[in-house]
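>>> Whatever this is, show me its structure:
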Amino acid sequence: MKFLINFVSIDTTESNALILFSSAISRIQHEIVNTDSPEYSACESIRDIEVTFETSRNYQSSNDYLERPHSKLKVLTVEALPREQ
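Predicted coordinates for the structure are as follows:
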């Protein structure tokens, strides 16, 4: 099954007080993932898709190491796409 993921990238170097009033948050980005791929094959829910997507982008090397320490990806929505006929 395919899912449309809508997400943003947040500049983590920006002050928390100013983060909503600056260019620290990127425009909404989109990506389609497929549960047929090995990375998502064990996902049983939309929540699993969200967690897998964020983890694979933010913590590629280790659960204790942020891949890009100056920005972090955050999923906004996950939508199931209709099956192709």
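>>> okay, CA-based contacts and neighbour counts for the rest of this
Will do.
>>> what's near enough to touch Ser62?
By CA atoms under 8 Å, 6 or more residues apart in numbering, Ser62 lies in contact with nothing.
>>> Relative to Thr55, how far out is it?
Here Ser62 is placed at a distance of 9 Å from Thr55 (CA to CA, to the nearest Å).
>>> Strands of the protein, start to end?
2-11, 29-34, 71-80 (DSSP state E).
>>> Please identify the most buried of these.
Stretch with highest mean neighbour count among these: strand 2-11 (a mean of 18; mean count of other CA atoms under 10 Å).
>>> So what touches it?
24-35, 50, 70-83.
>>> structure for this one too, so we can compare:
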Amino acid sequence: MKFLIAFVNFDVSVSASLLGDSSTVSSIRHEIVDTTDHLYAECESIRDIEVLFEKAQNYPIDNDVVHNPAFKAKVLTVQPLPSSL
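Have a look, this model is predicted:
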């Protein structure tokens, strides 16, 4: 099954007082993920997909280090797509 993910990137390399300021948040981005992809194959819920997407974007190498602090992803929505897509 395919899902459309809407997410934003935050620049978390700035001070906490600037987080959420328009200069630290990207426009809404979209990506399609497929549960036939080995990364998402064992997902049982939309929550699982959200968690794995953020982990893959933010912590692909080390669970304790944000891969790219200037582009930390935060999922806004996960929507199932019709099987015809």
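>>> Give me the TM-score for these two chains.
Superposed pair, TM-score by TM-score structural alignment, normalised by the length of the first structure: 0.89. Supporting alignment: 85 aligned residues with a CA RMSD of 1.6 Å.
>>> Pipe the strands of the first structure into JSON lines and attach distance to Ser41 of the first structure per row.
Formatted as JSON lines, the strands of the first structure follow (distance: least, CA to CA, whole Å):
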{"stretch": "strand 2-11", "distance to Ser41 of the first structure": "11"}
{"stretch": "strand 29-34", "distance to Ser41 of the first structure": "8"}
{"stretch": "strand 71-80", "distance to Ser41 of the first structure": "15"}
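>>> quick one: which of the ones you listed is nearest Cys43 of the first structure?
Cys43 of the first structure sits nearest to strand 29-34 of all the strands of the first structure, at 10.1 Å, using CA to CA.
>>> For Asn68 of the second structure, list the residues it contacts.
Contacts of Asn68 of the second structure (CA under 8 Å, 6+ apart): Asn58.
>>> Distance check, the corresponding residue of the first structure for it against Pro82 of the first structure.
Using TM-score structural alignment as the criterion, Asn68 of the second structure maps onto Arg68 of the first structure. Counting by CA to CA, the gap from Arg68 of the first structure to Pro82 of the first structure is 33 Å.
>>> And the residue most central in space within the second structure, how far from Glu31 of the second structure?
When CA atoms, centre = their mean is applied to the second structure, the residue found nearest the centroid is Glu54 (3.8 Å). Glu54 of the second structure is 12 Å from Glu31 of the second structure, where distance means CA to CA.
>>> Could you do Glu42 of the second structure as well?
Distance, Glu42 of the second structure to Glu31 of the second structure, by CA to CA: 19 Å.
>>> and what of Val8 of the second structure?
Distance, Val8 of the second structure to Glu31 of the second structure, using CA to CA: 11 Å.
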